[in-house]
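Engineer: Quick check, what structure comes out for this input:
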Amino acid sequence: MHYISTRGGMRPARFTEVLLSGLAPDGGLVVPLALPSLSADCLEAWRCLDYAALASKVIGLFATDVPEADLQTMTAVAYGPQRFPAPVVPVRDHSAVVAGLHLVGLSEGPTMAFKDLAMQFLGQAVPYVLDKQGQVLNILGATSGDTGSAAEHAFRGQDAVNVFMLSPAGRMSPVQRAQMYSLHDPNIHNIAVEGVFDDCQDLVKTLSNDIAFKERYSLGAVNSINIGRIVAQAVYYVWAWLRVTDRVEERRRSDFQVDVCVPSGNFGNVYAGHIVRSMGLPIRRLIVATNENNVLEEFFSTGIYTPRSAEATLATSSPSMDISKASNLERFLWSLLGPERFSRAWRELEDCGSLDLSDQVERIREEFGFIAMSSSHAKRLETIRFMSSHGVTVDPHTADGITTALNLMEPSFPTLVLETARPEKFLGTVGEALGFPQPIPNTVSKLLALPQRKTTITADEQELRTIIATNAVTANSSTFQ
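Structural biologist: A predicted model of the protein is given here:
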């Protein structure tokens, strides 16, 4: 398996060569040169595997330069009982509530969000590659709430890895802030940016595109632009399909189609679904659920993609989706248009601030299976109340997914909603929906009481450069200062 850049300026490279870099050298995103196939026989052979073993098989299709035994060791640690309770990803059938509705539990990990599933693997894979290559890494990332804590918990205390994580000041939930800012490990640096997530993301891209600075300070990324994240997220789509079809007659399993509804902001999670669908996993439709920051809904409904400014990005009650520039959409546009037309389209987007692909809407829906819908504060509160009346408590992002699924589900096709976070992370919104304050679990109370540490900056790249230059780990460092 080799990888190239969406922008066409990178030689084909192997998985271990692209894992540490985030962006490609030409500023594009890394994509597989060609995809492997998932045959019915292959899927059936994997049915009996536990999650860690399945992860080594799926990831192994993409990381062909990593020995199978090493992958098995990494996934066994990443998805072991010290990090996730069995079965790691529970798939719950809620057909008694709504016929065909399933929730895929992705938030059972240490930071109670789906980002843990990819990040815990990277927490094993990145040090493995660094050790093999005799390198160090300074991770520069941006988070709207969950990526940051997942990354910091995966890499805290590691001598060869430093984490500089940008977050939008005042725009995360109290639990999200506490999970990040309460970490005092010397290799963890929390940087609150006066602005929105897109400002944080722009700073990361600016410094990542400065090749000299990037090389001098060994910068890499573990945001959703990192191909390792995408590969690890592909695993739970395969796992969820296998669990749903466990209950299907064997003769009907091989082509049993499901719909998958994915709450989405930066398009990384649902892009992983696009990858495995393209490989042959029987997913009929990929349903993109957004909140009020609905640039993705606009694109999949009209074919027109218009990223919004920081000032036009709303602060909502599903804050991890408060994103108006979906970075991973670039990967899908590349696969949709092909390299030559993609290059022209990308120049149009950069020059005009908008991209008109209205001639591709039918193809996007029919060939690639994408449809989309947005939710709102009132709708997510209504959905939280509805699910609670049936004994199921969900967080506001998952509520956006369920809201969308309930509107777009079709009979005879099970719909799997990816549960993105535990409700404990958003007790204020859950309490608002249910009409009374939610009890705070003891573990959360202890977390909120911990002292917090962060550095606040304006959306100024020079301030960020100074912080990195002062604190970066280098190949000559034996300990962090």
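Engineer: alpha carbons only for contacts and neighbour counts from here, please
Structural biologist: Fine.
Engineer: so how far is stretch 274-293 from its chain's centroid?
Structural biologist: Distance, stretch centre to chain centre, for stretch 274-293: 13 Å (C-alpha atoms, centre = their mean, to the nearest Å).
Engineer: ends of it, how far apart?
Structural biologist: In stretch 274-293, first residue to last residue: 22 Å (C-alpha to C-alpha, to the nearest Å).
Engineer: That stretch: which residues count as buried?
Structural biologist: For stretch 274-293, burial by neighbour count (16 or more other C-alpha atoms under 10 Å) applies to 274-278, 281-293.
Engineer: mind listing which of those residues are in strands?
Structural biologist: Of these, the ones assigned to strands by DSSP state E are 283-290.
Engineer: Any chance of the residues you listed in a markdown table with distance to residue 153 as columns?
Structural biologist: Shown next, in a markdown table, are these (distance: C-alpha to C-alpha, whole Å):
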| residue | distance to residue 153 |
| --- | --- |
| 283 | 32 |
| 284 | 35 |
| 285 | 33 |
| 286 | 30 |
| 287 | 30 |
| 288 | 28 |
| 289 | 27 |
| 290 | 27 |
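Engineer: Out of those, which is nearest to residue 467?
Structural biologist: residue 290 (33.9 Å; C-alpha to C-alpha).
Engineer: mind checking how far that closest one is from residue 373?
Structural biologist: Distance, residue 290 to residue 373, by C-alpha to C-alpha: 6 Å.
Engineer: Second chain to compare with the first, below:
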Amino acid sequence: MKYLSTRGGMAPLPFCDILLEGLAPDGGLTLPASLPKLSSVQLEAWRNLDYADLAAQVLGLFIDDMTPEALQRMTRAAYAPSVFPRIAPVKPLSSGLSLLGLSEGPTLAFKDMAMQFLGEVFEAVLAQRGQTLNILGATSGDTGSAAEYALRGKKGVAVFMLSPHGRMSDFQRAQMYSLQDANIHNLAVRGVFDECQDIVKALSGDLAFKSAHHLGAVNSINWARIAAQVVYYVWGWLRMTHLPGEEVSFAVPSGNFGNILAGHIARQMGLPIRRLVLATNENNVLEEFFRTGVYRPRSARQTLATSSPSMDISRASNFERFIFDLVGRDPRRVVTLMQELKQNGQFDLSALKPKFTAEYGFVAGSSSHADRLQTIRSVHQEAGVLIDPHTADGVKVAREHLEDGVPMLVLETALPAKFSATIEEATGIRPPVPEALADLSRREQRVRIIDCSVQQVADYVQQHAL
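Structural biologist: Predicted coordinates for the structure are as follows:
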């Protein structure tokens, strides 16, 4: 299995090489030269596997430069009961909807599902190669804590995580900033998430700086994150079906497009997915694209602060991988579109709109603060289940795209305890906090607040890199 760049300027590389790189040298994103295919026979053979062994099978389709035994050791460590007391349970709601419970890990967010595997594979590959890695990432709330909890104390790895100052929930901030591990560095940037992400891209695109400081990435520009997320689409499909070829739809709250991109990859591999239902909040750049065919990111000033803050994103860093498929995997066309985006602030692919649903299964919708309050309230009244605001966005849009005879799985984004203020506003109920995190708000926090400056971040990384 070899990997290429969406922009065509990278020689084919094996998995372990792209694992340590993040962005491709040409500024594009890496992805397989060709996707492996899933057969109905293969899927049926996997039906009784536990999650760790299913992950080893699915990830093995993308990783052929390590032994199956080594890969299985990593997945069994990543998905052990001590890490996930429950793993990806299906939670029935009503009217044909169910939740796929992806938030049972250490940071109570779906990002744990991929990040715990990354922690294992990073440490193993770095030890094998005798190298160190400095992870530079940006988070709108959940990626940061999931990465830090997966990599805290890992040998050969340091984490530099940028977050938008004052634009995450109290719980999210406390989860990240309370970590005292020497290899974890939290930088709160005076700006919005997209600006944090721009700083990461600028430094990752500076090849001399990247090489000198051994920079890598842990957000969903890293292909390993996407590959690990494909696993739970297969897991969810196996739990919602009984016969080969039965279709399931998935509704996915979407900010950076990584979570739903994994569903797109699974569908392209042959998993019988009927619809990929993309849900946004008020920052509806992606919903607008699937409705109009025009991709028009907003400026930092136009990016709204909402009650589903992890989706307060206007430039989805994973979207380029989907565009690559949409334009026939033509890297020259991708480069042209990225130039148009830089020059004009948008690009227009409305001529390809018929492919969005007919070929790729995408439909989309958005949700407002009033919508998510009503959805949280109605789900609790109807099913006795509390859901977080992002998951509520997913449920709201999923309800608009239900089809008779097709189960709809909504990917749970986080546990409601992470966003208690919104849950209380909707229901009057304060969601329970897991016992292990009961004292979180009282823990000492360690964070550096900095200006929205590439140079300030570069200076900090230079001073503290391994």
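Engineer: Find residues that contact each of residue 290 and residue 373 of structure 1.
Structural biologist: Common contact partners of residue 290 of structure 1 and residue 373 (C-alpha atoms under 8 Å, 6 or more residues apart in numbering): residue 297.
Engineer: Need the counterpart of residue 388 of structure 1 in structure 2.
Structural biologist: Using TM-score structural alignment, the partner of residue 388 of structure 1 in structure 2 is residue 380.
Engineer: what does residue 124 of structure 1 give?
Structural biologist: Using TM-score structural alignment, the partner of residue 124 of structure 1 in structure 2 is residue 120.
Engineer: before we move on, what about residue 267 of structure 1?
Structural biologist: With TM-score structural alignment as the criterion, residue 267 of structure 1 matches residue 257.
Engineer: what's the nearest residue to that match if we skip its chain neighbours?
Structural biologist: Distances taken as C-alpha to C-alpha, 6 or more residues apart in numbering place residue 318 nearest to residue 257 of structure 2, at 5.4 Å, with adjacent residues excluded.
Engineer: what about residue 338 of structure 1, how many neighbours?
Structural biologist: Neighbour count of residue 338 of structure 1, defined by other C-alpha atoms under 10 Å: 12.
Engineer: Distance of it relative to residue 373 of structure 1?
Structural biologist: According to C-alpha to C-alpha, residue 338 of structure 1 and residue 373 of structure 1 sit 26 Å apart.
Engineer: Could you give the secondary structure assignment for the aligned residue in structure 2 for residue 462 of structure 1?
Structural biologist: Residue 462 of structure 1 maps onto residue 455 of structure 2 when the alignment is built from TM-score structural alignment. At residue 455 of structure 2 the chain is in helix, as set by DSSP: H, G, I helix; E, B strand; the rest coil.
Engineer: for residue 140 of structure 1, same thing?
Structural biologist: Applying three-state DSSP: residue 140 of structure 1 is strand.
Engineer: Tell me how far the residue nearest to residue 257 of structure 2 lies from residue 225 of structure 2.
Structural biologist: Plainly put, residue 318 of structure 2 is 11 Å away from residue 225 of structure 2 if you go by C-alpha to C-alpha.
Engineer: what's the answer for residue 362 of structure 2, then?
Structural biologist: Applying C-alpha to C-alpha, the value for residue 362 of structure 2 to residue 225 of structure 2 is 21 Å.
Engineer: neighbour count winner among these two?
Structural biologist: Set side by side, residue 362 of structure 2 and residue 225 show more neighbours around residue 225, with 24 against 19, by other C-alpha under 10 Å.
Engineer: on that earlier part again, next, count neighbours for the match of residue 124 of structure 1.
Structural biologist: Residue 120 of structure 2 has 20 nearby residues by other C-alpha under 10 Å.
Engineer: Could you measure from it over to residue 105 of structure 2?
Structural biologist: From residue 120 of structure 2 to residue 105 of structure 2 the distance is 15 Å (C-alpha to C-alpha).
Engineer: and what of residue 230 of structure 2?
Structural biologist: As for residue 230 of structure 2, its distance to residue 105 of structure 2 is 17 Å (criterion: C-alpha to C-alpha).
Engineer: so which strand or helix has the counterpart of residue 246 of structure 2 in structure 1?
Structural biologist: Structural alignment (TM-score structural alignment) places residue 246 of structure 2 against residue 256 in structure 1. Using DSSP states H and E, residue 256 of structure 1 is not contained in any helix or strand.
Engineer: and the gap between residue 256 of structure 1 and residue 406 of structure 1?
Structural biologist: 21 Å.
Engineer: next one: residue 220 of structure 1
Structural biologist: 39 Å.
Engineer: So these two - more neighbours on which side?
Structural biologist: Just comparing residue 220 of structure 1 and residue 406: by other C-alpha under 10 Å the higher neighbour count belongs to residue 220, 26 against 14.
Engineer: That one -> structure 2?
Structural biologist: Under the alignment (TM-score structural alignment), residue 220 of structure 1 maps onto residue 216.
Engineer: so its match makes contact with residue 25?
Structural biologist: No. Using C-alpha atoms under 8 Å, residue 216 of structure 2 is not in contact with residue 25, being 12.0 Å away.
Engineer: what does residue 189 of structure 1 align to in structure 2?
Structural biologist: Aligned counterpart of residue 189 of structure 1 in structure 2: residue 185 (TM-score structural alignment).
Engineer: Do I have it right that that match meets residue 457?
Structural biologist: No. Using C-alpha under 8 Å, residue 185 of structure 2 is not in contact with residue 457, being 11.2 Å away.
Engineer: Just want to know which of the two has more residues nearby.
Structural biologist: residue 185 (26 against 22).
Engineer: Now do the same contact list for residue 165 of structure 1.
Structural biologist: 139-143, 148, 188-191.
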